[in-house]
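sequence first, then the predicted structure:
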Amino acid sequence: MSATETAIASAEAHSAHNYHPLPVVVASAEGAWMTDVEGRRYLDLLAGYSALNFGHGNPRLIDAAKAQLERVTLTSRAFHHDRFADFCAQLAELCSMEMVLPMNTGAEAVETAVKTARKWGYRVKGVPDGMAKIIVASDNFHGRTTTIVSFSTDPEARADYGPYTPGFEIVPYGDLTALREAMTENTVAVLLEPIQGEAGVLVPPAGYLPGVRELTRERNVLFVADEIQSGLGRTGKTFALEHEGVVPDVYLLGKALGGGVVPVSAVVSSAEILGVFRPGEHGSTFGGNPLACAVALEVVAMLRTGEFQERAAELGDHLHRELGLLVGGGAVETVRGRGLWAGVDITPALGTGREISERLLAERVLVKDTHGSTIRIAPPLVISKEDLDWGLDRLRTVLSV
């Protein structure tokens, strides 16, 4: 067997089959390119679902991690460390907020937000104990914990994990009327993705997000924005909500916050909202660890320059212009997205999203499918225009356009 076949066979034998990876075994990566165990190079048009916004092995992030590795990597929150205060202060400033509650993964940030909203509802809004409700949108993807899949509408993510956690109301994404009708005196939060990534990079109708903001203010309800995939430069702005001129009560961040080096997530909000916590009420051994803070501080510094947001906006315009030319030619039905993020609905007769991804793999381009015949394109923001065009040429070849 080849080195690729041997590695895949071993993984199949010794790891749970909760993923169905494409048949490539990556050994190294740099920028927007990956190299497999047999020396073949592939263009990465997925970027770790936006965790690698700044590319593989970004020198600034690797240098920050190396420097911290030589000093201290973990203290637990039992003690202060010398990177924590700067991380919290600078991330809060980037978000125009006041406080940060650091965690590790995106799902942990969402779980923390659920607890935050409920505790705020009981202590500040005055909702009767045990009665708090959180409104979410259909086709959401906020993670895969037991609580989170309890309000998923994806059968694949939800099936066989009951009994499910109560306290959530699901309404159609983009429907303000349904949201208004679902609100009661016990509603403590509306939890939304400004752009739904797993659902196929769905952008809500114009005016929807400002409407959510206005409605939540009127009803004294928290607007919790899950910007774990859409945030930190991906859409051409620091946050996807900026396209609509909206500021939420709570940001949920992750993925790119760790620069593709370490898992880092955070709930970022006001002192009034995050101030509901007292010592012992919530925590994480690894949340806000020195290594994570060092890397995330460098991410914040890179975002402050605006160069990555500008690059995502400019290359994103080019990406959507080129993809738009494929619509109506018999191969592509619809293209959605913002910045360097696109959901491409392939004509089903040409194959499933998985089949298209496998054909692109053969052309040395890495993407990932989602539901049906949809593929997602989300390259590292450091990708060159020439490499992006090369990848788009391979897509045209696969679609025979």
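On my side now, so go ahead. Numbering: from 1, shown residues only.

drop to CA atoms for contacts and neighbour counts, all remaining ones
Will do.

quick one: end-to-end length of stretch 327-340, please.
18 Å (C-alpha to C-alpha, to the nearest Å).

and that stretch, which residues are buried?
327, 331, 332, 333, 334, 335, 336, 337, 338, 339, 340 (16 or more other C-alpha atoms under 10 Å).

who's in contact with that stretch?
195, 201-203, 234-236, 312-317, 319-320, 323-324, 326, 342-347, 350, 377-379, 381, 399, 401 (C-alpha atoms under 8 Å, 6 or more residues apart in numbering).

now these: which count as buried?
195, 201-203, 234-236, 312-313, 315-317, 319-320, 323-324, 326, 342-347, 350, 377-379, 381, 399.

which secondary structure elements does the longest helix belonging to the chain contact?
Ranked by residue count under DSSP state H, the longest helix found in the chain is helix 307-324. Secondary-structure packing of helix 307-324 (3 or more C-alpha pairs under 8 Å, 6 or more residues apart in numbering; DSSP states H and E): strand 332-337, helix 385-399.

any idea of the angle it forms with helix 385-399?
30 degrees (axes from the mean of the first three to the mean of the last three C-alpha atoms, to 10 degrees).

and helix 307-324, how far out from the chain middle?
Computed by C-alpha atoms, centre = their mean, to the nearest Å, the chain-centroid distance of helix 307-324 equals 18 Å.

nearest the geometric middle of the chain, what residue?
residue 229 (1.8 Å; C-alpha atoms, centre = their mean).

how much space between that residue and residue 141?
Distance from residue 229 to residue 141, by C-alpha to C-alpha: 10 Å.

and for the two, which residues touch both?
residue 197.

what lies in contact with the longest helix of the chain?
Contacts for helix 307-324 (C-alpha under 8 Å, 6+ apart): 232-238, 302-303, 335, 338-342, 381-382, 385, 388, 392.

next one for the comparison:
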Amino acid sequence: MAAWRASRAVQTDVIARLIRGSILQPCQKSSRVISTAISTEAISHEKSADGSHTSEELIQWEDTFSAHNYHPVPVVFSKAKDAEVWDPEGRKYLDFLAAYSAVNQGHGNQRIVDALVDQAQRITLSSRAFHNDKFPMFARLLTSTFGYDMMLPMNTGAEGVETALKLARKWGYEKKGIPKDQALIVSCCGCFHGRTMGAISMSCDNEATRGFGPAVGGHVKVDFGDADALAAVLEEHGEKVAAFLFEPIQGEAGVIVPPDGYLTAVRKLCTNHNVLMIADEIQTGIARTGRLLACDWEDIRPDVVILGKALGGGVLPVSAVLADKEIMLCIRPGEHGSTFGGNPLASAVAIAALEVVTEDKLSERAEKLGEQFRAQLQSVQKTYPDLVKEVRGRGLLNAVELFPSGLGNVSTYDVCLRLKERGILAKPTHDTIIRLSPPLTISQRQLEEAVKALNDVFEFDLPNMKHDTEGSTIRKTPQACDRCGRYKYKMPETDL
């Protein structure tokens, strides 16, 4: 009993030592041994700026205790403001991912944080079983801002996509008269709409789909940017097609911008075949591309718009689906919902997030800075024509695609690691593409810093990296898409 009643001080010391990994023992009920994974001997003793846990400690604990469903660049965010972030040791970086465009308004935007704090002191959650005094204001502002009759609130972008899929099917059966359980959704090769079962059933990414079958049925694929291919599918299946779901610019695929006139052609085809045009603007919306919506570049009005990411201002997950009454009212009470969707805390944050975008003219800022940024990146391309294949994008959603022959056996992930060492945080996609999408509050000077860092990596770091990897075989072999058998993300300069 005496041992059981050990003093709180002793207990606290034991718990602290346990957390540090110094007394962890192999789990007797599992074959996994975790004691050595976080032993203090394996952890750097470099102290953080405030004496708390170091970056290396935190990264090791995440690797040990968290699922390995991401492959992050090894940097720990401890503090952030606008486009700048700091790690626990006090090192400063420029953020050129902006949480996949969720932080368009900048990290820690004071007006959004103030809205969060003020609302959190009042009420945070009511559920939609009752009314609250913030959600109606959010709904009114969102619909008036984007010009739609109604909205349906959710939390994450993936939930927004699932909502749009359900809404399209319900509309197809009730309004278009599609026979029961035969509704089709057309989507694009190379798309990314999340990682739920419904979303990956549209995916061409083998990593996202393998091992998760069977896929949800009722999906047809066409090539992105190919209006003729969409026309052919609608001619063949049009009577059963409920919707065409697409990204105006494909983000995860590598910032793929469609040909001019593509959105206009899509709008005409969807209208002629009585098919809902659904724009996934989760990443491209809320001023990212230099317009409030990327569809605005061709003055196109989709039937349904999906928003997320920056709708929460980088503070809370907020998403929404926009449509007119004829479509939206196909969903009735009890048929779809979310405990947290439309909660007063998220509503207050989203109101502030939208107000910041409009009042600070972030669309105009993104357009102007994006043009300057691409011009600077194209200067780097001219300096390294055998390395940089293409610079592309709109607004502050941009990408630099590299030639494999120019990289040798160096990966774009390794290039991003060297960018990190020079204070720039970016992430690769599809092996040869570096996506660059900073907060829209970034300054021209900070954009110039990033361009210089990229140029310096190419000039000073890459030659040594290529020399160090000579003779290695680390480059991935392109794989055919499980769905269609083609090499959607094939390497340039290959015979595939």
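Done, it's in. All values reported here derive from a predicted model rather than from experimental measurement.

quick check: TM-score for this pair?
TM-score for the superposed chains, counting by TM-score structural alignment, normalised by the length of structure 1: 0.98, backed by 401 aligned residues with a C-alpha RMSD of 1.0 Å.

quick one: the longest helix of structure 1 aligns where in structure 2?
Counting by TM-score structural alignment, helix 307-324 of structure 1 lines up with residues 361-378 of structure 2.

next: stretch 109-118 of structure 1.
Using TM-score structural alignment, stretch 109-118 of structure 1 pairs with 160-169 in structure 2.

quick one: the strand or helix carrying residue 381 of structure 2 to strand 388-394, angle?
Applying DSSP states H and E as the criterion places residue 381 of structure 2 in helix 362-383. Angle of helix 362-383 of structure 2 versus strand 388-394, following the same axes, to 10 degrees, is 170 degrees.

would you list every one of the helices in the stretch 151-300 of structure 1?
155-158, 176-182, 208-218, 271-274, 290-304 (DSSP state H, counting those that start in this stretch).

would you mind finding the most buried of those helices?
helix 290-304 (a mean of 23; mean count of other C-alpha atoms under 10 Å).

once aligned to structure 2, how far is that helix on average?
When structure 2 is overlaid, helix 290-304 of structure 1 sits 1.2 Å from its aligned residues on average, using mean C-alpha distance after the TM-score superposition for structure 1.

which part of structure 2 matches stretch 147-163 of structure 1?
The aligned range for stretch 147-163 of structure 1 is 198-214, by TM-score structural alignment.

next: stretch 244-251 of structure 1.
So stretch 244-251 of structure 1 sits over residues 298-305 in structure 2, by TM-score structural alignment.

could you work out the end-to-end span of that stretch for me?
15 Å.

which other residues reach it?
164, 261, 263-264, 267, 276-281, 295, 321-324.

in it, what's buried?
300, 301, 302, 303, 304, 305.

swap in stretch 7-18 of structure 1?
Neighbour-count burial for stretch 7-18 of structure 1 [16+ other C-alpha under 10 Å]: 7, 8.

check stretch 417-436 of structure 2 too.
So, applying 16+ other C-alpha under 10 Å, buried residues of stretch 417-436 of structure 2: 417-420, 422-436.

what do we get in structure 2 for residue 91 of structure 1?
Using TM-score structural alignment, residue 91 of structure 1 lines up with residue 142 in structure 2.

now its match, what's its secondary structure?
Following DSSP: H, G, I helix; E, B strand; the rest coil, residue 142 of structure 2 is assigned to helix.

residues in contact with it?
151, 354.

just the buried subset of the contacts of stretch 298-305 of structure 2, please.
164, 263, 267, 276-281, 295, 321-323.

of these, closest to residue 341 of structure 2?
Nearest to residue 341 of structure 2 among those, counting by C-alpha to C-alpha, is residue 321 at 11.4 Å.

for the closest one, which non-adjacent residue is closest in space?
Nearest non-adjacent residue to residue 321 of structure 2, counting by C-alpha to C-alpha, 6 or more residues apart in numbering: residue 306, 4.7 Å away.

residue 208 of structure 2 too?
Leaving aside its chain neighbours, residue 208 of structure 2 sits nearest to residue 200 (6.4 Å; criterion: C-alpha to C-alpha, 6+ apart).

residue 141 of structure 1 too?
Residue 141 of structure 1's closest residue in space is residue 198 (C-alpha to C-alpha, 6+ apart), at 6.1 Å.

next one: residue 297 of structure 2
Per C-alpha to C-alpha, 6+ apart, closest to residue 297 of structure 2 is residue 291, 6.9 Å.

which position in structure 1 aligns with residue 343 of structure 2?
In structure 1, residue 343 of structure 2 lands on residue 289 (TM-score structural alignment).

which residues are in contact with the nearest residue to that match once chain neighbours are set aside?
Nearest non-adjacent residue to residue 289 of structure 1, counting by C-alpha to C-alpha, 6+ apart: residue 74, 5.3 Å away. Residue 74 of structure 1 makes contact with 286, 289, 290, 291, according to C-alpha under 8 Å, 6+ apart.

ok, the last one to residue 53 of structure 1 distance?
Computed as C-alpha to C-alpha, the residue 291 of structure 1 to residue 53 of structure 1 distance reads 19 Å.

what residue in structure 2 is paired with residue 13 of structure 1?
In structure 2, residue 13 of structure 1 lands on residue 64 (TM-score structural alignment).

before we move on, what about residue 277 of structure 1?
Using TM-score structural alignment, residue 277 of structure 1 pairs with residue 331 in structure 2.

burial measure for its match, as a count.
17 (other C-alpha atoms under 10 Å).

contacting residues for it?
167, 170.

repeat the analysis, applying 7 Å as the threshold.
residue 167 (C-alpha atoms under 7 Å, 6 or more residues apart in numbering).
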